[in-house]
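Peer 1: Let me see the structure of the following:
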Amino acid sequence: MYLYTKAVHIIFVVCWMAGLFYMVRLFIYHTEARLKSKQEYDILHKQFMLMESKLWWIITTPAMYITIAAGLMMLFINPALLTTPWMQVKLAFVVGLVIYHFICQKFMAKLKAETLTWSSTKLRLWNELSTVLLFSIVFTVVLKSAVNWIFGVVGIVGLSIALMMAVKIYKKYRVSKEA
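Peer 2: Have a look, this model is predicted:
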């Protein structure tokens, strides 16, 4: 039973993460749509609201709940896991990911109400946080260490810094191309 539950857990982690990654991309495009004419923006705004709502309520949020349920089931089947330091670290990162999820939900509501003030650049950087959390969780689980995950995270933080620099360079390139 444990391995079946673990398989379901992994499958829905993939679905949840795909939803989170794509959702923030939609937020970026939704935010950038404000630069269009009023008529174009009104059409795009309605379309983005529809896409975001379906992705959030049909895929991303159910996947989060199934991931959590399967994870809790694994802990119920093997409660000794809770005594291991690596599991405690993993669960802390999972709590961070759940908080990230609900902040994204607030962003979706603010975009719908047209009150989100974040720029597309800031949203691009926000998108990297879920990647850092995912790397932290995976390294912690695979290495089964409360400490060794740090090396993997240091690598992803380095990658994130490189990505942030690439985002800034791309933004400058887009601005210069539009001028």
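
Peer 1: drop to CA atoms for contacts and neighbour counts, all remaining ones
Peer 2: Noted.

Peer 1: which residues in the chain form helices?
Peer 2: Using DSSP state H, the helices of the chain run over 2-32, 38-54, 61-77, 85-112, 120-143, 149-178.

Peer 1: Need these in CSV (columns: mean neighbour count).
Peer 2: Below are the helices of the chain laid out as CSV (neighbours: other C-alpha atoms under 10 Å):
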stretch, mean neighbour count
helix 2-32, 18
helix 38-54, 15
helix 61-77, 18
helix 85-112, 17
helix 120-143, 18
helix 149-178, 14
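
Peer 1: Would you do the same for the sequence below? I want to compare the two.
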Amino acid sequence: MLYLYAKALHIIFVITWMAGLFYMVRLFIYHTEARRRPAEVYQILHEEYIKNERLLWWIIATPSMYLAVAAGAVMLYINPAWLQAPWMHVKLMFVLGLIVYHFICQRIMYTLKGGGNKWTSIQLRLWNELATVLMFAIVFLVVLKNAVNWVYGVLGLILFSVMLMVAVKWYKKVRERT
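Peer 2: Sure, this is the predicted structure:
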């Protein structure tokens, strides 16, 4: 029964973690685009974005990450046989990638706070899609486990990534026309 509680908590905190990451990068995009405004308007927006980013990061995203990892660790402790499954090794690699993504976002947050961010809004839009790709990979691995043909899975992930990049580039062109 403890396993099922850990699983439920793991799912809940993964959802809140991903929501936090998705929204955080959206805030980065808006924060970056605010630089185009007049200085006095930018200063007001800058302070507001700093506050919203800090609250989202420290109240939702980061605690959710730690709680999702903790619940996942409890599940692996209760059922260590999962560690023998090859799909679990791949999943944990993707999860590690998501954790690295998380801390790169934290660095972007601090850089934006200091006013020295070098990322453009289009780069941040593409960066946001990386979390989507990682999430898709993790969910498909967990659901399909060994039923996944790795060649088709990798090709599908690459195709999905290319489609996301094309969509972001298309959106940029649409925005530039308006």
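
Peer 1: burial of Ala147 of structure 2, as a residue count?
Peer 2: Other residues near Ala147 of structure 2 number 9, with proximity taken as other C-alpha atoms under 10 Å.

Peer 1: Quick check: the residue located most distally from the centre of structure 2 vs Leu92 of structure 2, distance?
Peer 2: Relative to the mean C-alpha coordinate of structure 2, counting by C-alpha atoms, centre = their mean, the farthest residue is Glu40 (31.7 Å). Going from Glu40 of structure 2 to Leu92 of structure 2 by C-alpha to C-alpha, to the nearest Å gives 46 Å.

Peer 1: and what of Asn146 of structure 2?
Peer 2: Remark: distance between Asn146 of structure 2 and Leu92 of structure 2 (C-alpha to C-alpha) = 15 Å.

Peer 1: before we move on, what about Phe28 of structure 2?
Peer 2: From Phe28 of structure 2 over to Leu92 of structure 2 the distance is 27 Å, taken as C-alpha to C-alpha.

Peer 1: List the contacts of Asn148 of structure 1.
Peer 2: Applying C-alpha atoms under 8 Å, 6 or more residues apart in numbering, we find Asn148 of structure 1 in contact with Phe139, Thr140.

Peer 1: And the contacts of stretch 43-53 of structure 1?
Peer 2: With C-alpha under 8 Å, 6+ apart, stretch 43-53 of structure 1 has contacts from Met23, Leu26, His30, Ala33, Met108, Leu111, Lys112.

Peer 1: What is the nearest of these to Leu97 of structure 1?
Peer 2: Set against Leu97 of structure 1, the nearest of these by C-alpha to C-alpha is Met23 (14.1 Å).

Peer 1: What is the aligned counterpart of that closest one in structure 2?
Peer 2: Counting by TM-score structural alignment, Met23 of structure 1 lines up with Met24 in structure 2.

Peer 1: Spatially nearest residue to the aligned partner of Ser130 of structure 1 in structure 2, not counting backbone neighbours?
Peer 2: Superposed on structure 2 with TM-score structural alignment, Ser130 of structure 1 falls opposite Ala131. Nearest residue to Ala131 of structure 2, sequence neighbours excluded (C-alpha to C-alpha, 6 or more residues apart in numbering): Leu98, at 6.9 Å.
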